[in-house]
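[1] Quick one: sequence and predicted model below, then my questions.
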Amino acid sequence: MSDSESGTKLVVPKFSSFKARDPARPTKADGGKGKQRERSHSRDRHRDKRHRSHHSQDSRRREERSSRHRERQAAPPQEPAQGPKALLEKTTSSAFVIDTKGDHLILKYGLDRAKVPAYYRYGGGRVLGTAGRLVIHREGPRDQFSLRFPGDGVGFFDKDGLRSKSFRLTRDPIRLRARASESDEDDTFLAVGSSKKRKQDERDSESEDDEGLSYRSIEGKAKAKAALESDHDSSGSEDEVVDLEHDNPLRWKSIQLNRQVKDHPGDIDAWMELVDHQDDLQRAGETIDERTTANTAHSFSEIKVDMLESALSNAIVAEDREIVLVRLMREGMKIWPSKLAAKKWSEIEKEVENNFELWRAHLDFAMSNISSFQYDDVKQMLLDRLRAVLSRAGAQEKHWEEAIYVFLRTTRLMHDSGYKELAVAAWQALLEFNFFRGGSEMPGTGMEAFRDFWESEVPRLGEEDAKGWKYHMSTGGQVEAPEPRKDNPVADIATRDAYKAWAHYELGRAQSAKLPARTMDDGTEDDPFRVVMISDIEPLLFMVPDALLQGRPGELLLDAFLIFCGLPPLFRSTPLAELAFDDQFTSSSTVTSTAVRQATLLDDPEEVRRKPPSFSRVLNAALSPGLLFTGADWFQYFGSSLTNLPVEMAFVKNVLKHLVHEAEAESLALYYLGFSFASERPLVKKPAKALLKKYPNNADLYNAYALAEFANDNVDVGKKVLVSAMEAPSLSVGAPGFQLHKSLSWEELKAGNRTQAITWLCSAFDKSLRQAQADHGSISPAVILKTRQEIVAHIHQCLYEGRANDAAVFIEGLTLLSYLTDGGNIEPTSGAQGNISAAMNAIEGMSAEFKSRGDANTRSHERMLQFGAQLLYLNATRGPFRRIYLREQLSKFLDFFPRNSIFLSLAEWADSSLRVIDETRQLLYDKILIKQHDCLSSRVFSIEHEISRGNANTAKAAFEHALSSDVCKTNTGLWIAYLRFSYAHRELRPKVKDLFYRGLRHCPWSKDIMMEAFCTLIRDMKSDELRSVYNTMTGKGLRLHLDMDEFVERWRRDRQGRDGK
């Protein structure tokens, strides 16, 4: 190696100094490069003026480090000190301290831990490795462990329980007030140099600073600095500090509520708010893709039970105790073992008798507890409640309404447990007993007369040629009994599996037993339960006073019958009607399709979005003529419920017909006509004309019949019916008369005739315009203005008089007029479209009016918004539209009615399939499937959305989320749909047997779920498992038509005989 090469060689710095030696004096070869760097630096000097101070400071720091280093090298070495003191100083560091004095408090307190006062430093009592979730608290001489409540400890955001490792360093607090400092000049520049070099300089400075801790210390420089800052922060209150780690509204609310219940333990509202707040905390720990696990939900239920028990001990007022007790028992059923829960219920037996909600919670527990469920026991529990309610009914509506609800739950239990003919017979008898009684002026209207009527076996309500109890009494019982009915034989099945054959014949017998049989009918000798005697149903019967039958109790009775039949209710005028419609034990809402759409590479996402919504799904919506009588381009009120009715469709139609024609139930006429139209569209003319003959002054029936003809594409007939009704003075007044004009205007708009649509709407207040309609003349702005003023006046008059239903009709007309005539549209439009922004402004203004009057949650308001949604959809299908605008309007509607299926379906239709994020799924998670709005119909919608838009895994997750929620976990229809869905997909089939047992555990009263073992799962079930399921059905008291042992023996014997031949 040459000397020149040796001179330019880099020198490796020594570890003790971390500094390189002074570089050698540059040679001639280096001079050129140095001059080149100098010239480059001079060219860029004008761009570095902002950083001169920064560079000068770096230079000063380097000079100081070099001078200190030279001083240490120049200092002479010191002689080691002699003696123990030198040894102590040598072995002691700032990280270790030797105690030379001892603990003088030992002599004061001794070894008795009970006498030692509690003293904690930061983190005292915590168990290592649990990040503060597990703490030790002492009660007397014993150590006990307890889990810290979420929000009270460091592990508030932990999601892994005791195994949590989410330790987080404390963040530097944000100071709202600046501190005076000698280094303020450093705050006037922004360093843009290499962060790597800057960090290296800082490490060099720390390693060479004699006053700081050694880099080898376990304390570390950063920790010491943090401790000093913490001491400084806590020493005074001059600096306002915002702690980012704990600046959380949920945590703040937890602290406030805990403080409130601690300071005021008798504040039950605060206790209940604290319990509800746990749901928010639980939801904060999950995401849309990672929901709360079962273990986490169980932990939160334990926390809520503990809080509710504390609240119960502080509840003094009886009403407060009832509220807390209902919530406590419902939460406790989630975590208590069945024996403990049964013991808890027995302890509050007296309180259950006087509290309907508490009794309903007890009933839900008795039905869903597989270890103790017995059909006869639960049935007797229902009968006892019914007798107790009727004994104190009197003239109070709430007691009669409660009795009707109990009757509905009783018949639903009978039907689901296999006693279908008994449940139907009970409804036949109750409706006959109330709506077809002779009245107080006729003798013998009591139970004795009804007993004679039932035992005579004449045609009953819902059967062909039925005349009713009233007619039977008027004729003195001289009514001929019908001819015996012949039993339809069950078709044979080709199978070698005896259990599968038994299931086939059992289901066939059950299908033919939907109605009660008579003594002389075929098949009753082998199955005597098919004949329902009066003694079987007499304990269930009661007679509602006639004055109440014309009011809300009568409406609830009809709604309860419709819900029992699997149909949407008509009136929904009472809270119990809403409860029954959404109750998982009584509602029949279920998933209609389990076939997941198979996406291909050729699928056009735009075509998927443009595909019309599913108009046939089960609806949760307000009843309106536009939903009862509609074509294939809009939602139908009955949806898919007609495809799987639990009772015969002919029976329902006959009951409605007899109630409308014989019992004078005119309020039921529109519903009956809508049901006839939905079941047999081409034959709607016959029942419509019979109704018009029965009620000739009912304008709503004329409007309904016209809409039915329009839906059947009989446009001329529908227009003729409406025009003829408009010419009748008794039919063309008020809101019903205006409804005729609005319906014809709407049909003209759908046909593309905007001018005729405007004319028909304005002719409601100017009869002379009908001639202009015939001449196809235009309407002047003055006439349009007059029409608008008249409509607005009628709206305010109806709202002032409390007629919200009539006001909704006029608001629909105002919305339609704004769409057809207003200018200044700010949304994209074409010649076939109107002013959608003006129409939505009219809807928004009227919604504000409803809200100001306290009618925001009424069915009239919901109906008005449904018309706005229909107008939005019509406008979007006729030309350009902004998807964002459509979703914004639907979001406003959902703010008022988050359970409305129409709004949800249209929001799904407007969802862009081009985005990675599923907007509908996000909407459901954020606004719909939350505790205060969660319901069965929304869960069904969520599942159907994943089936149509997602895949098998997302649909499975939707099923799981629904069946783990409080509103769906005991719904038999969802469990059966989930079983069939899982079995239909090969990747989910291995766990379908476990799923079956889960459903059986939650719904032990359901015969349909148990029969799935013999139908859907027959290939995966072993013989002993099938036998076990059969024994469970017989052991629980469910209704079976065929004895399995006898059938299997006879079937095998017959099969051996056929094989021998």
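    Now that the structure is in, tell me what you want to look at.
[2] Could you use CA atoms for every contact and neighbour count after this?
    Noted.
[3] Look at Ser965 and tell me its secondary structure.
    coil (DSSP: H, G, I helix; E, B strand; the rest coil).
[4] Around it, how many other residues sit close by?
    16 (other Cα atoms under 10 Å).
[5] list the buried ones in the longest helix along the chain?
    If each helix of the chain is counted by residues according to DSSP state H, the longest one is helix 52-74. The neighbour-count check on helix 52-74 (16 or more other Cα atoms under 10 Å) flags 54, 65 as buried.
[6] Please apply the same query to stretch 742-759.
    So stretch 742-759, judged by 16+ other Cα under 10 Å, has buried residues 742-749, 754-759.
[7] And the furthest pair within these?
    Ser743 and Thr755 (14.9 Å; Cα to Cα).
[8] does Phe145 belong to a helix or a strand, and which?
    Using DSSP states H and E, Phe145 falls within strand 142-147.
[9] just to revisit the earlier point, output the buried residues of stretch 742-759 as JSON lines; include the columns secondary structure.
    Listed next are the buried residues of stretch 742-759 as JSON lines, based on three-state DSSP:
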{"residue": "Lys742", "secondary structure": "helix"}
{"residue": "Ser743", "secondary structure": "helix"}
{"residue": "Leu744", "secondary structure": "helix"}
{"residue": "Ser745", "secondary structure": "helix"}
{"residue": "Trp746", "secondary structure": "helix"}
{"residue": "Glu747", "secondary structure": "helix"}
{"residue": "Glu748", "secondary structure": "helix"}
{"residue": "Leu749", "secondary structure": "helix"}
{"residue": "Arg754", "secondary structure": "helix"}
{"residue": "Thr755", "secondary structure": "helix"}
{"residue": "Gln756", "secondary structure": "helix"}
{"residue": "Ala757", "secondary structure": "helix"}
{"residue": "Ile758", "secondary structure": "helix"}
{"residue": "Thr759", "secondary structure": "helix"}
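[10] Comparison target below:
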Amino acid sequence: MYSYAIQALSSACSKRHRQVDATSEPLDSAAIQQEHLLVDMLVSLCRFEWQAGYQELATALFQAEVEFSIFCPSLLLTEQSKLRLFEHFWSSNGARVGEDGAFGWSLWLEKEEENRHKILKEESSDDNEVGGWTGWTEQVSGRNGDSIASANTVEVDVDREGLDEEMEDENGKPEDDTEAMLKLLGIDVNAAASDEVKDTTTWVKWFEEEVSRDLSQWMPTRKAGEFSRVDEMGEGEDEDQLSSVVLFEDINRFLFSLRSNEARLSLVYQFIDFFGAHMSPWTSSNSLSWSEKISSLETLPDSMLENLRSVQECLSKSDSVNSFSLGSLLSGSCDISMRTEMMKFLRNSILLCLNVFPRNHILKEAVLVAEELFVTNMKTCEVATTPCQSLAKRLLKSDRQDLLLCGVYAQREAASGNMKHARRVFDMALTSICGLPKELQYNASLLCLWYAESEIANSSSRDRDTESSSRALHILCYLGSGLAYTPYTSQSSSMQILRARQGFKEKLKKIQSAWSHGVTDDQSAALVCSVALFEELTNDLPGAVEILEHMFSSVLPGRKSQSHQLELLLNYYVRMLQRHHDDLTLSQLWKPILEGLQLYPLNPELYRALVDICNHRMTSHKLRMMFDDYSRKSPSVVVWLFALSYELSKGGASHRIRGLFERAFAQDTLKNSVILWRCYIAYEIDIAHNPSAARRIYFRAINACPWSKKLWLDGYRKLSSVLTVKEMSDLQEVMRDKELNIRTDIYEILLMQG
């Protein structure tokens, strides 16, 4: 399925690329959109392969496409010639992106050419058998890239008539439902059990070994130079080795060329996000890439966990009941060693990509955070320094004019509590900005906003008379006045504040004109936030609110919904209101959140604010009615996760929580949500303590989502007390039939026990 779709769209893009080459015209918006769609399809394929247990293939697909599109040599080649050239690289011993020693396909090719010329000089001049690039031939198609196409979803119609908030206990369901589910999976409940495995503890040990291998075997095994085709492998090569070695013929049908910088950046961003690195928001929550990511979740990403954890902390302060979090229900999905290796892999990858996108602050922040996690997990950092300090200094040494690198580095220092050092870095960057080119000076708004926000966060009080607030105002006065920056020594004078206010008015007029034509960027959004913060510090909240609402009104609704900068601005607006929630009426707090959820129905920060405000100002019944309303109008995993998190944190009744799960699965868009099924099973086991109900839900879940290996393994993790030996054996056989990647044979466990 993915193969045909990607090839068809890639063919259309290649045709447009040839037209562009012939006419020297830039790519139009339709062609760029096609490239974005290709990237999204590749990410969906990688996610599908990863969830089915083929982590090595998913990693290799990402590596191959990044090398093919980001680090391709600057040669005028047809797509077929480019593929033949890439085959030579992929089948060689050359390090690929993310691996130690990788320097990109293009540079690797240059070094290979240099080495070839050296060999030619050393050999006799009449040796005609030394071949060049033209000696390559196309490989015969071999292994099927759609490795788990047979794991298509088995649709199951579950009778949900009569489900409401007061639904009856799951114990009332007949066992015939479970037997029907087993038959749909192809399991004969009446067949005799095998005599080989005597008890469930053996299967639990198999599960533990399988999970351990899944966590460690996510990088492709390198066998370069030993063979280049499947039919060249010896008979001794077993299936495990075949699955971990990703050959060129496994990935060549999914490769495509990208011309636009927007699509190439999207590929890099989604590659980094896929492997769990911290990423500043770079796309709207209305984008296809975001909605696909949310709908296919198996576990909670860090950004979502942070928002849900904030909800639980907010509710636990006001309630004395025993509360549970969704994060705790799904804990144990990743171990430290895997996380550490992934952070090293991402650090190497991002550093390589920075050669192509040298002054990209989103990539710079991601690589610093990856370095922090890697060094911290390795336990090699000193207490007195931030783990990313040495890497940040090395990057700054290679480009001393990179102001945004200074900014993201100073933010990491401030977040670690090293505010004095953060101030030195910020001050150094702002002091040197006047001597830089105009295009670099344009980044001053981002730098000043980050600095001012770090100062506000450093203040332990909302009082505007604190030193941190005075420092923040000093920074914003510099940005508004346009004068040369000087480090803070004393409070800003009334004349400096007046000059800054006049300067901000002129700047806002220019931004409003650009925004009315649909032109938004990070720098202009940061400037608007800076002006709002300036008004908050000098004239209190009403002036800041007026500025933000005025700027929002200058953009058409259709353009608002697709701009991630305006979505970030709205999030900033809501956070500002929350800082003053004690001084505002409910309607003043309510209006921007409701309008925001109409524009961005998948925005987690808005739902977090919704719960926070409702918890202080409304009854539980009113908030539940609102969640019900949003779940009908804009059904999504995000809405249900927050609704469930609210009930769990409040210690909600079991019939209400079960009712939420069942209503979610009654919606077509959510009946195949792996994360909701996993939460439901975990709830019944860990909170409701109802293993028999969890067993029935488990069989429904694997019928609805047969591609998720993690979901199948939840049966061995959580249901070993209620599943029989025969059922566990049958489940493993069905997993193999569905072509999920099983790494451990049960006979290995029996041999270890024997």
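    That came in fine, so what should we check first? Keep in mind that this is a model prediction, so the values were computed, not measured.
[11] about what we covered before: can you tell me what part of the second structure the longest helix of the first structure aligns to?
    On the second structure, no counterpart of helix 52-74 of the first structure exists by TM-score structural alignment.
[12] And the helices in the stretch 501-650 of the second structure?
    Along the stretch 501-650 of the second structure, the stretches classed as helices by DSSP state H, counting those that start in this stretch are 522-539, 541-553, 557-562, 564-579, 586-599, 604-617, 620-633, 637-649.
[13] And the last one, what's buried?
    What it means is helix 637-649 of the second structure. Quick answer for helix 637-649 of the second structure (16+ other Cα under 10 Å): 637-649.
[14] Then the fifth one?
    Residues of helix 586-599 of the second structure classed as buried by neighbour count (16+ other Cα under 10 Å): 589-590, 592-593, 596-597, 599.
[15] Now that Asn571 of the second structure has come up, it's in contact with Tyr607, right?
    No - counting by Cα atoms under 8 Å, Asn571 of the second structure does not reach Tyr607; the two are 10.7 Å apart.
[16] could you list every residue that touches the equivalent of Ala52 of the second structure over in the first structure?
    Matched to the first structure by TM-score structural alignment, Ala52 of the second structure sits across from Ser417. Each residue near Ser417 of the first structure by Cα atoms under 8 Å, 6 or more residues apart in numbering is listed here: 375, 1005-1007, 1038-1039.
[17] Of these, which are reproduced in the second structure?
    Using both residues aligned by TM-score structural alignment, their matches' Cα atoms under 8 Å, the second structure keeps these contacts from the contacts of Ser417 of the first structure: 1005-1007, 1038-1039.
[18] Not counting sequence-adjacent ones, nearest residue to Met1011 of the first structure?
    Ala503 (7.3 Å; Cα to Cα, 6 or more residues apart in numbering).
[19] so which strand or helix has the corresponding residue of the second structure for the one you found?
    By TM-score structural alignment, Ala503 of the first structure lines up with Phe207 in the second structure. Per DSSP H and E: Phe207 of the second structure is located in helix 200-216.
[20] Pull out the buried residues from the helix or strand that comes right after that helix.
    Later in the chain than helix 200-216 of the second structure, the nearest helix or strand by DSSP H and E is helix 239-244. By neighbour count with 16+ other Cα under 10 Å, helix 239-244 of the second structure contains the buried residues 243-244.
[21] Packing partners of the helix or strand following helix 239-244 of the second structure?
    The helix or strand immediately downstream of helix 239-244 of the second structure is helix 248-251, counting by DSSP H and E. Packing contacts for helix 248-251 of the second structure, counted by 3 or more Cα pairs under 8 Å, 6 or more residues apart in numbering; DSSP states H and E, involve helix 55-70.
[22] Please repeat the previous calculation with a cut-off of 10 Å.
    helix 55-70, helix 79-90 (3 or more Cα pairs under 10 Å, 6 or more residues apart in numbering; DSSP states H and E).
[23] orientation of the last one relative to helix 55-70 in degrees?
    For helix 79-90 of the second structure and helix 55-70, the angle between their directions (axes from the mean of the first three to the mean of the last three Cα atoms, to 10 degrees) works out to 130 degrees.
[24] Remind me what the helix or strand following helix 79-90 of the second structure packs against, helices and strands.
    Counting by DSSP H and E, the next helix or strand C-terminal to helix 79-90 of the second structure is helix 105-122. Helix 105-122 of the second structure sits against helix 55-70, helix 79-90, with contacts defined as 3+ Cα pairs under 10 Å, 6+ apart.
[25] hang on, the earlier thing: which residues are common contacts for Asn571 and Tyr607 of the second structure?
    Common neighbours of Asn571 of the second structure and Tyr607 are listed as 593, 596 (criterion: Cα atoms under 10 Å, 6 or more residues apart in numbering).
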